[in-house]
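have a look at this fold, sequence not included:
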């Protein structure tokens, strides 16, 4: 006797893979994978795989589901990436600033997830999916409340196959290449389950492989040799107590530590234990700069070489600026560069009425004055040195403007002592390594409490220090004059990606495309006959 299948069961649509819970878990795992690709871990290759997972989670979804899955991906990424904020703010603030910032940044990735589901219906989908994701890194650098560009995809790539692309199109191109490879692999895997003609896999396969091949092919072109001689540079890391926000009241201790470490370095130079430097670099906010400073004058004169001193400078009207100052052994204090990109809630208070609800120090905290837009380039020690102060490493234009102004070497003075022994210092060092390749310049990272480092123009770390130790580094670095294609293109790669993303999003919602258009063969002209659950 032959069993018969009820007509309703036979007609039931096949359940799409994966179910909702599976997609949620995949988005969660992918966000974690993206976090793990960031420093201090050397797992750069996890970043494209994170976008493969995200692409599979979003595959065939509608906008509403894309918004939710993208937000989960972003929240799982940002929460561990930014946990060091709790070391900075301390117990009196609780976890709310950290949670609030993570949620705000994750909202951008939620929007990216929703738009990815729209553009994934277009031919050539991996390109538009990657453009949408990277384009949304632009507005989150300025909104809300001053923006926060930490966690850009490119910052996960201080080494590896994608890094040489920084010399061509900067951080935007590196981020685009990583996401393109990841989304390409996602569509390749999704289509390969049911495609009848292998030729149809060519598009996503090319999107997966081409960014990797292009990056590897460019490695021989990454220049690191001196072009206008070398400079022996000393970095002084005086150290600071690990007290987070309480460091605000211990500036005298910070200054004393850097004076003491400089004197130890001077003793080593006189004893022949280390080479005599041509330039000494102090970190960000290592001293207050008010009027004359006989002790610092004497120290610089004893070295007989100029210093770059990071300090808090007080303008005649009493307003502070975060500056780097040239200190000459003969003429004393000279030219200075003032930081242009100030840290929201750290160096100025945006939206004070709102901040007052959660921050007890608003009424006692004045705003620093940003720089006036002059390039971060100072003439010192017979060359021009770019001075990218701390948070400015996360933005593209300060280092680019310095190189265009003639900088043959970049310095990155920073005060990371606020942020405890966590991952923040390593994340910031990764940015400097990317900038080295982007501009073809050595980068000298001077941190109050670590990690200080000498970075070669190819992004490699020649020497570095530990966290929360007093130490000095002395090394010979190449001076280079050639500009990279990234320097010459400027912000155009970013503008193009934003324009492409907007055009793709408009095309995805254009009349003639069904709002629930299938996405299984997304981006390659096919259709997906598999049933798709709502949402």
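Thanks, I have the structure now. All of these numbers come straight from a predicted model, not from anything done at the bench. Residues are numbered from 1 along each chain as shown.

okay, CA-based contacts and neighbour counts for the rest of this
Fine.

got the buried residues for the longest helix along the chain?
Longest helix in the chain, counting residues (DSSP state H): helix 166-192. Under the neighbour-count criterion of 16 or more other Cα atoms under 10 Å, helix 166-192 has 166-191 buried.

how far is that helix from where the chain is centred?
17 Å (Cα atoms, centre = their mean, to the nearest Å).

which other helices and strands contact it?
helix 46-58, helix 125-135, helix 202-218, helix 424-439, helix 485-489, helix 492-508 (3 or more Cα pairs under 8 Å, 6 or more residues apart in numbering; DSSP states H and E).

in the fourth one, what counts as buried?
When neighbours are counted by 16+ other Cα under 10 Å, the buried residues of helix 424-439 are found to be 424-439.

presented hereafter is structure B, for comparison with structure A:
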């Protein structure tokens, strides 16, 4: 690190300093802030709806450069700046119904994790002073540590915005089949760290032979770092993804759409149910006319029937009419009564032709402040929007594996797709096709596309064909290579049909579970301890 001698306090600015020099000096002082902002912008563009996945390593590199060599407090401030911009933009959809305050609080909480990462990056800077290449693995493990914490704390965490979820079209997506989302994040951050290492090699004192070029040593180190970056990308392409080899089943997704304006709550619920029933009846008509393939199973989205068909005969009659007409079982997103009479449950309910209700899955991870309100009296002092959640949702305690016609469906509901363990549990319990039931009606298309990106990663991670069924969009199918088919438009009624394949094989990522993430977290802790030892030794040498 370069140490700049401070000008004595009694000396004024150098009167001979040119305007160009003063401008350069200001730019040098602002460089960390500009890099922190650039990191946020690059990361925003890497995620849906922009999908410029190659900017994710660039954002990581800009973040690492901004925080490298800074004091711990400065690193934290720069990290918070990046996080506030990143999550403030990415999570704007949270304000569409709940207002600005919850959006600002959630964005600020997520930014605090990047602040901690920025502090850790600054703290570990002494490790890479003499070995610039070390900044790549250190950056990668710190980024993975930050995501591991953010995805668990508080209230079960909020894993939105993980680097892995930006890599749907990237060569690095293949790593999901080996180590899941943590390995994809690690690889993405590693490439970003290697970009920083390359920059540091070429800007280090003694790297140049003069105006003629760089030293042979600098060029060799740069070639090695470049080779490591290329090797990482090629390795991602070379990872064999597991495609299902079992029998094909025909699956239909019914996206019924919802009324946007003009109806009160009860009328809206009935209208949404009617839309999904009518969409299914129209599908049955097309099948009978030979215009569409007959589905083996049908999937409705979360909240397709917020009228509990187990307690409301009229809703049960309508759903039975739809299932009988299409002659296939339907996975219905609905609500139900919890064992606690004060609470309700979010349910994926199987509904068979002729016989009616079958197995059901109860959502295991209700969303805090959206499906239940922790510390309600305290939260009400921040915003009265918490009272929109009139009754808390109870959590289920079993993976969502349901027999739906010829296939065992691994069902997860809405935001659960962001949580590694919940999705993995459905596969371990026998899920052959991944189904994500969601309701995006209170958000926007950016949120829906961000969620679909998670489905893409999960399909590769577990070697399963997958689908996402939304009330309003985006709905669609994803194959085990992460490719999307039949994606619907937003706020439209649609029915999409595709053959998916079932399989019971497990990828290495499925078998390893959180093992790779624990390894990276251990690496981050080793880096922090090593930095503490280096700092302690440097302090001792100074005192001597």
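Yep, it's here. Source: prediction; values computed, not measured.

as JSON lines, the helices and strands packed on helix 166-192 of the first structure with distance to residue 76 of the first structure would be great.
Shown next, in JSON lines, are these (distance: least, Cα to Cα, whole Å):
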{"stretch": "helix 46-58", "distance to residue 76 of the first structure": "12"}
{"stretch": "helix 125-135", "distance to residue 76 of the first structure": "16"}
{"stretch": "helix 202-218", "distance to residue 76 of the first structure": "25"}
{"stretch": "helix 424-439", "distance to residue 76 of the first structure": "17"}
{"stretch": "helix 485-489", "distance to residue 76 of the first structure": "32"}
{"stretch": "helix 492-508", "distance to residue 76 of the first structure": "24"}
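
and the gap between the equivalent of residue 421 of the second structure over in the first structure and residue 171 of the first structure?
Superposed on the first structure with TM-score structural alignment, residue 421 of the second structure falls opposite residue 397. From residue 397 of the first structure across to residue 171 of the first structure, the span is 11 Å (Cα to Cα, to the nearest Å).

what of residue 463 of the first structure?
Here the criterion is Cα to Cα. By it, residue 463 of the first structure lies 24 Å from residue 171 of the first structure.

what does residue 211 of the first structure give?
Per Cα to Cα, residue 211 of the first structure is found 14 Å from residue 171 of the first structure.

run the chain-centre distance for stretch 242-251 of the first structure.
Worked out by Cα atoms, centre = their mean, stretch 242-251 of the first structure lies 25 Å from the chain centre.

ugh, wrong one, stretch 47-58 of the first structure
With Cα atoms, centre = their mean, you get 20 Å for stretch 47-58 of the first structure.

same question for stretch 172-183 of the second structure.
With Cα atoms, centre = their mean, you get 13 Å for stretch 172-183 of the second structure.

in the first structure, what range does it match?
Against the first structure, stretch 172-183 of the second structure falls on residues 162-173 (TM-score structural alignment).

need the residues that contact that stretch.
Identification of contacts with stretch 162-173 of the first structure by Cα atoms under 8 Å, 6 or more residues apart in numbering yields 134, 154-155, 157, 174, 177-178, 211-212, 214-216, 218-219, 222, 396, 434-435, 437-440, 484-487, 489, 493-494, 497.

check stretch 42-58 of the first structure too.
Under Cα under 8 Å, 6+ apart, the answer for stretch 42-58 of the first structure is 18, 23-24, 26-27, 29-34, 36-38, 65-66, 69-70, 73, 113, 116-117, 153, 156-160, 178-187, 190.

tell me the secondary structure at residue 291 of the second structure.
Secondary structure for residue 291 of the second structure, judged by DSSP: H, G, I helix; E, B strand; the rest coil, is coil.

how about it, what's its match in the first structure?
Per TM-score structural alignment, residue 291 of the second structure is aligned with residue 273.

skipping its backbone neighbours, what lies nearest the residue nearest the centre of the first structure in space?
Computing the C-alpha centroid of the first structure and ranking residues by Cα atoms, centre = their mean puts residue 155 first, at 4.1 Å. Nearest non-adjacent residue to residue 155 of the first structure, counting by Cα to Cα, 6 or more residues apart in numbering: residue 431, 5.6 Å away.

show me what contacts the alignment partner in the second structure of that neighbour?
In the second structure, the residue paired with residue 431 of the first structure is residue 454, using TM-score structural alignment. Counting by Cα under 8 Å, 6+ apart, residue 454 of the second structure makes contact with 165, 417-418.

next step: these restricted to helices.
Per DSSP H, the contacts of residue 454 of the second structure never map to helices.

ok, back up a step: so the residue nearest to the centre of the first structure sits against residue 38, correct?
Yes - taking Cα atoms under 8 Å as the definition, residue 155 of the first structure is a contact partner of residue 38 at 7.2 Å.
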